[in-house]
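[1] Sequence unavailable; structure follows:
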């Protein structure tokens, strides 16, 4: 019985909850030239903004920060397509753990940006 109790407590302590918040066709937190003819779809990336929780959260997680981290995976990227925003709550009884947001999507690369000419043949 003691082993079962320990196992249940371990499962409960390691469990978390993730909830899909939004599905977006295009998202960006960066300035971009919408008239550019050099947009190319890049690889699928993910960005997270998580804050620790010890009795209370040590900050406020931001979707913008998670989006910025995803876009900044490539210096030629200006946005994301096919975006999924997920809210994560990995805090045991809201006492210990982490909460935050993760943003996943395909990079939108502007091949006309300086230093990004290698993407022009992919357009």
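    Structure received. Small disclaimer: the values here were computed from a predicted structure and weren't measured. Numbers count the residues shown, from 1 in each chain.

[2] alpha carbons only for contacts and neighbour counts from here, please
    OK.

[3] Show me the helices in this protein, by range?
    2-14, 63-71 (DSSP state H).

[4] Take this one as well and set it beside the first:
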């Protein structure tokens, strides 16, 4: 009887509630390249992210942030860019004038971009290559080294086109003549 009374009092003074805020098909706080969506895959397990603030006496230590909870869930799985088929809850419990917690909880299935997963064995990550385009008026030098007279002719054409200064032309011409 005495234990029942104690548990009854604790139940009456403890306040708590969980509210289901939203069910979602896809959610992300990241900049997702949806043109690559065909390469995304679902992880076999669900993940959870929380942003919790504490209530001491009756003063909260902050405000829970849903974005932080979503970020934590996404960042818990390498290569995850979004969550699919999930739910967002707001949870609160409080023992008046003692202690409590308020939080956002996000649960969902990670959507993995294999190019970002960091799993080197699964798929090699290739760094992007920046290619600078040269102006169309600049002739491209052939892979094979032409003879000296052809090089001198090409050098004269570059000077006449205004792409080489007189000093550059003379320096390069002396260099080519010295190879003879």
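    Structure's in. What do you need? Since the model is a prediction, treat every value here as computed from it, not as a measurement.

[5] Now compute the TM-score of the two chains, please.
    Scored against TM-score structural alignment, normalised by the length of structure 1, the superposed chains reach a TM-score of 0.84; 120 aligned residues with a Cα RMSD of 2.3 Å.

[6] if we can go back for a sec, tell me which of the helices of structure 1 sits most buried.
    Of all these, helix 63-71 carries the top mean neighbour count, a mean of 22, counting by mean count of other Cα atoms under 10 Å.

[7] so what's the residue nearest to the spatial centre of structure 1 closest to, chain neighbours aside?
    Nearest to the mean C-alpha position of structure 1, by Cα atoms, centre = their mean, lies residue 103 at 2.5 Å. Spatially, and ignoring its direct neighbours in sequence, residue 103 of structure 1 is nearest to residue 85 (4.6 Å; Cα to Cα, 6 or more residues apart in numbering).

[8] before we move on, what about residue 90 of structure 1?
    That would be residue 16: by Cα to Cα, 6+ apart, it lies 4.1 Å from residue 90 of structure 1.

[9] Was I right to think that neighbour contacts residue 93?
    No. Counting by Cα atoms under 8 Å, residue 16 of structure 1 does not reach residue 93; the two are 9.7 Å apart.

[10] Which one's more surrounded, these two?
    Legend: neighbour count by other Cα atoms under 10 Å for residue 16 of structure 1 and residue 93, higher for residue 16 (16 against 12).

[11] Please report the distance of the more buried one from residue 62 of structure 1.
    In this view, residue 16 of structure 1 and residue 62 of structure 1 are 19 Å apart by Cα to Cα, to the nearest Å.

[12] just residue 46 of structure 1 next, same as before
    Distance of residue 46 of structure 1 to residue 62 of structure 1, computed by Cα to Cα: 14 Å.

[13] more crowded one of these two?
    Shown here are residue 46 of structure 1 and residue 62; by other Cα under 10 Å, residue 46 has more neighbours (20 against 15).

[14] Map that one onto structure 2.
    Aligned counterpart of residue 46 of structure 1 in structure 2: residue 48 (TM-score structural alignment).

[15] what's the neighbour count on the residue nearest to that match when sequence neighbours are not counted?
    Leaving aside its chain neighbours, residue 48 of structure 2 sits nearest to residue 107 (4.4 Å; criterion: Cα to Cα, 6+ apart). Residues lying near residue 107 of structure 2 (other Cα under 10 Å) number 23.

[16] same deal with residue 39 of structure 2?
    The local packing of residue 39 of structure 2 (other Cα under 10 Å) involves 11 other residues.

[17] For it, give me its contacts.
    Neighbouring residues of residue 39 of structure 2 by Cα atoms under 8 Å, 6 or more residues apart in numbering: 113-114.

[18] related to what we said a few turns ago, so the match of residue 46 of structure 1 sits right up against residue 105, yeah?
    Yes. Here residue 48 of structure 2 reaches residue 105: they are 6.9 Å apart, a contact under Cα under 8 Å.

[19] Many thanks, I have nothing further to ask.
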